[in-house]
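Engineer: coordinates for the following, if possible.
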Amino acid sequence: MRFLLIEDNVQLASAIVERLSLDGHVVDLAPCLADARAHCATAEYDLILLDIMLPDGDGRTFLADHRGRENATPVIVLTARSEVSDRVGVLDLGADDYIVKPFDFSEFEARCRAVLRRKGGASGNRISRGDLKFDTLAGTLQVAGEQIQLRNRELRLFEIFINAPGQIFSKSKLVDRLFSYDEDVSENAIEVYVGRLRKHLSASAANIVTVRGLGYKLEV
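Structural biologist: The predicted structure is shown next:
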């Protein structure tokens, strides 16, 4: 999954990026609203983590603009304000959740997972499609009863496919979702990871198929 973190506290931002990266997520960091808008203009995100007090303005303005453009990307607000009125305010503006600083990273990660589950229409960490059972928290894939442990990139790539079976993803879009701006990778990397996933799915009725000239999709 690709996250946009809008946070000007260097220490906190570094800790969040490190924690999410360990789980295989790609995190773009924007220390101000101007950078955040530039990122949103060039990339598609699965989740936005938004601080309120930023050097060049109020994060609530960004949130209001974000929803005003009918952008459905979920937003979790990171706030030092614990008053009920402040929490109600950001939820009414369109935030999907909020977490009060300082926070425990286990709770932070759980809230991210919960918001992503709601976005994908899932009620829990386990997703079943045909003879596939996928656990996003444990990072395991069960194929026709056999359990497979996925590596981080494989996990995040399969998560994209299983959350949208039948949807075609181009190589360029998958590169955008799996790798950060700093990583110099070609679309050939996607072919490698798709090849690995196909091997994992060899015993399944499901498969990742190539749609000539367009990309890949999961057929269940």
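
Engineer: alpha carbons only for contacts and neighbour counts from here, please
Structural biologist: OK.

Engineer: would you map the strands across this structure?
Structural biologist: 2-6, 26-30, 47-51, 53-54, 57-58, 75-79, 97-100, 126-129, 132-135, 140-143, 146-149, 207-211, 215-219 (DSSP state E).

Engineer: quick one, the third one and strand 26-30 angle?
Structural biologist: For strand 47-51 against strand 26-30, the angle by axes from the mean of the first three to the mean of the last three CA atoms, to 10 degrees is 30 degrees.

Engineer: let's see this one next, to set against the first:
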Amino acid sequence: MRILIVEDEYRLGDHVAKGLREEGFAADLASTCGRARDLVIENPYDLVLLDLMLPDGDGLALLREWRREGRSTPVLALTARDLLADKIAGLDAGADDYLTKPFAFEELLARIRALLRRRPAEPVSLLAIADLALDRTARRVHRGGREIELTPKEFALLEHFLLHPGATLTRSEIAEHVWDERYEARSNVIDVMVARLRRKLEADGAPRLLHSVPGMGYVLRASGRRARNTDSHGASGPGERSP
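Structural biologist: This is a model prediction of the structure:
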């Protein structure tokens, strides 16, 4: 999932971004209203953290603008203003939640997860295909009765594939939802991550679920065939085809 942080205090914004990335989220950082506008147009964000006091404008005005445009992305307002009237103004402007600075990162994370759980587009907590199951609430993955330990980024990648079973996902589509602005299109980071995920899913020779689509990207679909040994980039060994 991808989150936009609109915060002009660099140290705070950077701290929040790093924390979210460690939890498996893709996180972009904007320090002005203008930059936030551009990023929201360019990227499909799942949630926005919005500081209400920005150097080039009022965060509340920006929020009202987004709501007038029909943007329904959940917004968590961040501000040093702790008066009841300020909180009411933020909620009336269209904020889904309100958090006063300073705050503990753990509380911010809990509020983010609560907002993401509310989204009507994602009511299902358990995603599955064949003998693979991913629990979005407990953040655990099992296959054939075996628990699979994944890093936060691997979990986010698998979750995105499970949300689109049978659909061919290009590298750019995967990057939009699982990575952030730091992703370089010419790098092979997605191929490497998919190869790592495959190795974990295919331990003990389990059938392949993540398939390569030459010239396009990857698709998650059930297959009756046993997995084949692959190198670190998902390529088949000598004399073998990569499905």
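
Engineer: okay, the strands of structure 1 in JSON lines with mean neighbour count next?
Structural biologist: Rendered in JSON lines, the data for the strands of structure 1 read as follows (neighbours: other CA atoms under 10 Å):
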{"stretch": "strand 2-6", "mean neighbour count": "23"}
{"stretch": "strand 26-30", "mean neighbour count": "21"}
{"stretch": "strand 47-51", "mean neighbour count": "24"}
{"stretch": "strand 53-54", "mean neighbour count": "16"}
{"stretch": "strand 57-58", "mean neighbour count": "14"}
{"stretch": "strand 75-79", "mean neighbour count": "23"}
{"stretch": "strand 97-100", "mean neighbour count": "18"}
{"stretch": "strand 126-129", "mean neighbour count": "15"}
{"stretch": "strand 132-135", "mean neighbour count": "19"}
{"stretch": "strand 140-143", "mean neighbour count": "20"}
{"stretch": "strand 146-149", "mean neighbour count": "13"}
{"stretch": "strand 207-211", "mean neighbour count": "16"}
{"stretch": "strand 215-219", "mean neighbour count": "19"}
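
Engineer: between those strands, which gets nearest to Ile160 of structure 1?
Structural biologist: strand 215-219 (9.5 Å; CA to CA).

Engineer: contact partners of the closest one?
Structural biologist: Residues from elsewhere that reach strand 215-219 of structure 1 (CA atoms under 8 Å, 6 or more residues apart in numbering): 161-162, 164-171, 206-211.

Engineer: relative to Leu63 of structure 1, which of these is nearest.
Structural biologist: The closest of these to Leu63 of structure 1 turns out to be Ala164 (CA to CA; 25.9 Å).

Engineer: residues near that closest one, how many?
Structural biologist: Residues within reach of Ala164 of structure 1, counting by other CA atoms under 10 Å, total 14.

Engineer: same check on Pro207 of structure 2?
Structural biologist: Residues lying near Pro207 of structure 2 (other CA under 10 Å) number 18.

Engineer: what do you get for Arg113 of structure 2?
Structural biologist: Arg113 of structure 2: 13 neighbours (other CA under 10 Å).

Engineer: hmm, who's touching stretch 13-32 of structure 2?
Structural biologist: 1-10, 36, 54-57, 105, 109, 151-156, 177-181.

Engineer: apply 7 Å and report the result again.
Structural biologist: When contacts are defined by CA atoms under 7 Å, 6 or more residues apart in numbering, stretch 13-32 of structure 2 is touched by residues 1-8, 36, 54-56, 152-153, 156, 178-181.

Engineer: quick revisit: nearest to His200 of structure 1 among the contacts of strand 215-219 of structure 1?
Structural biologist: Among the contacts of strand 215-219 of structure 1, Asn207 lies closest to His200 of structure 1 (CA to CA), at 9.6 Å.

Engineer: what's the counterpart of the closest one in structure 2?
Structural biologist: With the correspondence set by TM-score structural alignment, Asn207 of structure 1 lines up against Leu209 in structure 2.

Engineer: so Thr100 of structure 2 makes contact with Asp82?
Structural biologist: Yes - at 6.0 Å, Thr100 of structure 2 and Asp82 qualify as touching, with contact defined as CA atoms under 7 Å.

Engineer: roughly how far does Val77 of structure 1 sit from Ile99 of structure 1?
Structural biologist: Taking CA to CA, to the nearest Å as the measure, Val77 of structure 1 falls 6 Å from Ile99 of structure 1.

Engineer: now Leu63 of structure 1
Structural biologist: Leu63 of structure 1 is 15 Å from Ile99 of structure 1, by CA to CA.

Engineer: would TSV of the strands of structure 1 with distance to Leu91 of structure 1 be doable?
Structural biologist: TSV is the format used below for these (distance: least, CA to CA, whole Å):
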stretch	distance to Leu91 of structure 1
strand 2-6	17
strand 26-30	22
strand 47-51	13
strand 53-54	16
strand 57-58	15
strand 75-79	9
strand 97-100	7
strand 126-129	27
strand 132-135	29
strand 140-143	33
strand 146-149	37
strand 207-211	38
strand 215-219	34
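
Engineer: can you give me the helices for structure 2?
Structural biologist: Using DSSP state H, the helices assigned to structure 2 run over residues 10-22, 33-42, 59-68, 84-93, 105-118, 152-163, 171-178, 189-201.

Engineer: could you say what helices and strands the fourth one packs with?
Structural biologist: Meaning helix 84-93 of structure 2. helix 59-68 (3 or more CA pairs under 7 Å, 6 or more residues apart in numbering; DSSP states H and E).

Engineer: please repeat the previous calculation with a cut-off of 10 Å.
Structural biologist: With contacts defined as 3 or more CA pairs under 10 Å, 6 or more residues apart in numbering; DSSP states H and E, helix 84-93 of structure 2 has these neighbours: helix 59-68, strand 75-79, strand 97-100.

Engineer: repeat for the longest one
Structural biologist: Contacting helix 105-118 of structure 2 under the criterion 3+ CA pairs under 10 Å, 6+ apart are the following elements: helix 10-22, strand 47-51, strand 75-79, strand 97-100.
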